[in-house]
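Asks: Quick one, structure for this:
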Amino acid sequence: MNRTHARITASVYSSHVPAIGAALDLGKSGNEYWAPLFKGYDRSRQWMKENRPDVIFLVYNDHATAFDLNFIPTFAIGCAAEFQPADEGWGARPVPKVVGHPELASHIAQSVIQQDFDLTIVNKMDVDHGLTVPLSLMCGQPDAWPCPVIPFAVNVVQYPVPSGQRCFQLGQAIRRAIESYDQPLNVQIWGTGGMSHQLQGPRAGLINSEFDNAFLDQLISDPAAQARVPHIDYVREAGSEGIELVMWLIARGAMADVAGGPAPRLVHRFYHVPASNTAVGHMILEEQ
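Replies: Below is the predicted model:
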């Protein structure tokens, strides 16, 4: 490993249910309903303190705050110096602003676009619960987030959405981009969203624990096979919003074993239902 260049040291996967953020912000994390969920992240918060990265590359989806139906980028990278928490209709969350890393973000954009992935470069946007809830789950309620964060927004809201295979290949391109950056940065890549849930229609409230746990198994053991699963299978088995799981494939595609290196070490795996009528999944994979 070239220690003069940036490297990915771990990938983190987590749901980003908005009610989780509300429970934390309103002091309800210890009540009977929410306590089991937050307890499942206790080990992760300790791991985060012990393995603080220099930068987090955080893959998430915007929920019609930074983007709306007038403008829908498939993949958008935040290159700004900072990003404010978004007002999603009930005021912005009382969380710190997100400090970006414009130099690394711009380098990744340059490299990934030259690898034939079309990214939208965003120099100003607010970030919603898709990004801030995973940070809260992993970092608690600090006065400032522990490191800069590069937001990477994926359209999984308005069809057509990118395939799992495309996301997996994009993760590989992002790894190559990060490893070509000539500063010795410790980078974590996070994939967020999911797991099984549907917010509307006759199947509203759908939770498919069997599918969710099979997805986690396959994501660990055979991510290339998981990448070949067509999007309609996610919708059928995990609900209309279950398609968010393709974002986890971006993070998984960025791990060393996909490029022929050693398999990552599973640090922690957690699954819980329900959390506001959805399933919550979480996992940490550490590079060997």
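Asks: When you work out contacts or count neighbours from here on, use the C-alpha atoms and nothing else.
Replies: OK.
Asks: Helices along the stretch 151-288 of the chain, start to end?
Replies: For the stretch 151-288 of the chain, the helices defined by DSSP state H, counting those that start in this stretch cover 164-179, 209-221, 223-227, 231-238, 246-253.
Asks: got TSV for the ones you listed, with mean neighbour count and distance to Q115 too?
Replies: Listed next are these as TSV, based on neighbours: other C-alpha atoms under 10 Å; distance: least, C-alpha to C-alpha, whole Å:
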stretch	mean neighbour count	distance to Q115
helix 164-179	22	7
helix 209-221	16	24
helix 223-227	19	19
helix 231-238	18	24
helix 246-253	29	15
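Asks: Indicate which one of those helices is closest to A92.
Replies: When the helices of the stretch 151-288 of the chain are compared by C-alpha to C-alpha, helix 246-253 sits nearest A92, at 24.2 Å.
Asks: list the helices and strands the closest one packs on?
Replies: strand 7-14, strand 55-60, helix 164-179, strand 186-192, helix 223-227 (3 or more C-alpha pairs under 8 Å, 6 or more residues apart in numbering; DSSP states H and E).
Asks: next up, for comparison:
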Amino acid sequence: MARITASVYTSHVPAIGAALDLGKDKEPYWQPVFAGYEYSKQWMKDNKPDVIFLVYNDHATAFSLDMIPTFAIGTAPQFPVADEGWGPRPVPPVIGHPELAAHIAQSVIQQDFDLTIVNKMPVDHGLTVPLSLMCGQPPADAFQWPCPVIPFAVNVVQYPVPSGQRCFQLGQAIRKAVESYDQDLNVHIWGTGGMSHQLQGPRAGLINREWDNAWLDQMIADPAACAQVPHIDYVREAGSEGIELVMWLIARGAMADVTGGKPPAVKHRFYHVPASNTAVGHLIMENT
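Replies: From the prediction side, this is the model:
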């Protein structure tokens, strides 16, 4: 059967992608950010998955205010890199895994989670920046990233957005779906977005180091309690865009300890501010 062996969590700041694309990753401002992912790139080489199930949010590229799915799974064989207003990032298109994606959709919907099935979808920085951070920056004319990716878009842009508890439970359903797939696949699940940041209004530029790290501590040690954090706490403590952290709870809910397995091993933890007025958080956990 297929199995989820690890979860990865990372911010997906668009300026990180721009810094990589423009060759600015060695500049003094950006160097500390990218240094935090050196371990991660080697870890990816040493623990290469067959498929990545990547949870992210679309930033009004694939979806607009005309249609806002709460949860959308990409089932296409390939996903083009989105043009977010200044041209697509110079990275390869994303190769999907339609068979596993369709199986997950079938299983999760039968577990009473309503998913939107998407057969054509451009993917933006929310998905490509995590790939660049974890896999390095491949040339745009490369055939593909190191492995297929299943995009899973979550609406954390336009209210109402899903609760942390709903996301945590969805992660458990995804794990059950993966484990019922009849091919021997090593699957990683990634939760992206966050940490504390606010992009507009009187509190623009808000960063809350203490809250971010306390939230990380709880997500690692007591994810069920972390899933109970209400929306207002994210907005108050982590800024309006801090709500993106509920996507990390999908990945955390898919780990084995949540359903009685052993606690996961924390392989890497990193936190840094600022990165374009955003707190960057990163974590790698392995099932044991």
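Asks: So which of the helices of the stretch 151-288 of the first structure is nearest Y13 of the first structure?
Replies: helix 246-253 (6.5 Å).
Asks: Superposed on the second structure, what's the mean shift for that closest one?
Replies: Comparison of helix 246-253 of the first structure with the second structure after fitting gives an average deviation of 0.1 Å (mean C-alpha distance after the TM-score superposition for the first structure).
Asks: what does that helix correspond to over in the second structure?
Replies: On the basis of TM-score structural alignment, helix 246-253 of the first structure is assigned to residues 246-253 in the second structure.
Asks: any residues touching that stretch, and which ones?
Replies: 7-9, 55-56, 154, 162-164, 167-172, 189-193, 219, 223, 227 (C-alpha atoms under 8 Å, 6 or more residues apart in numbering).
Asks: now the closest residue to G242 of the second structure other than its chain neighbours: how far from I117 of the second structure?
Replies: Counting by C-alpha to C-alpha, 6 or more residues apart in numbering, G242 of the second structure lies nearest to S196, which is 4.7 Å off, once chain neighbours are set aside. S196 of the second structure is 30 Å from I117 of the second structure, where distance means C-alpha to C-alpha, to the nearest Å.
Asks: which one of the two has more residues nearby?
Replies: Neighbour comparison, S196 of the second structure and I117: the larger count goes to S196, with 30 against 18 (by other C-alpha atoms under 10 Å).
Asks: Verify the stated contact: that one with A204.
Replies: No: applying C-alpha atoms under 8 Å, one finds S196 of the second structure not in contact with A204, separated by 10.9 Å.
Asks: Can I get the helices and strands packed on helix 246-253 of the first structure in TSV including distance to S111 of the first structure?
Replies: Converted to TSV, these look like this (distance: least, C-alpha to C-alpha, whole Å):
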stretch	distance to S111 of the first structure
strand 7-14	15
strand 55-60	15
helix 164-179	5
strand 186-192	16
helix 223-227	22
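Asks: Which one, of these, ends up nearest to Q158 of the first structure?
Replies: Of all these, strand 55-60 comes closest under C-alpha to C-alpha, at 14.3 Å.
Asks: and that closest one, which stretch of the second structure?
Replies: Under TM-score structural alignment, the match for strand 55-60 of the first structure is residues 51-56.
Asks: Mean distance between the matching stretch and the first structure after superposition?
Replies: Mean deviation for stretch 51-56 of the second structure: 0.1 Å (mean C-alpha distance after the TM-score superposition for the first structure).
Asks: For that stretch, give me every contacting residue.
Replies: 97, 126-127, 147-154, 185-193, 247-248, 250-251.
Asks: Among these, name the buried ones.
Replies: Neighbour-count burial (16 or more other C-alpha atoms under 10 Å) applied to the contacts of stretch 51-56 of the second structure gives 97, 126-127, 148-154, 185-193, 247-248, 250-251.
Asks: For A214 of the first structure, list the residues it contacts.
Replies: Contacts of A214 of the first structure by C-alpha under 8 Å, 6+ apart: none found.
Asks: ok so, going back, and the residue nearest to G242 of the second structure, how far is that from W215 of the second structure?
Replies: Counting by C-alpha to C-alpha, the gap from S196 of the second structure to W215 of the second structure is 11 Å.
Asks: Ok, N57 of the second structure next?
Replies: For N57 of the second structure, the distance to W215 of the second structure equals 20 Å [C-alpha to C-alpha].
Asks: How much space separates the residue in the second structure that E32 of the first structure lines up against from G239 of the second structure?
Replies: Alignment note (TM-score structural alignment): E32 of the first structure maps to P28 of the second structure. In this view, P28 of the second structure and G239 of the second structure are 27 Å apart by C-alpha to C-alpha.
Asks: Compare these two (neighbour count), which wins?
Replies: The neighbour comparison of P28 of the second structure against G239 (other C-alpha under 10 Å) goes to G239, with 24 against 9.
Asks: pretty sure H59 of the second structure is touching D124, no?
Replies: Yes: at 7.1 Å, H59 of the second structure and D124 qualify as touching, with contact defined as C-alpha under 8 Å.
Asks: Which one of these two is surrounded by more residues?
Replies: Between H59 of the second structure and D124, counting by other C-alpha under 10 Å, D124 is the more crowded of the two (24 against 17).
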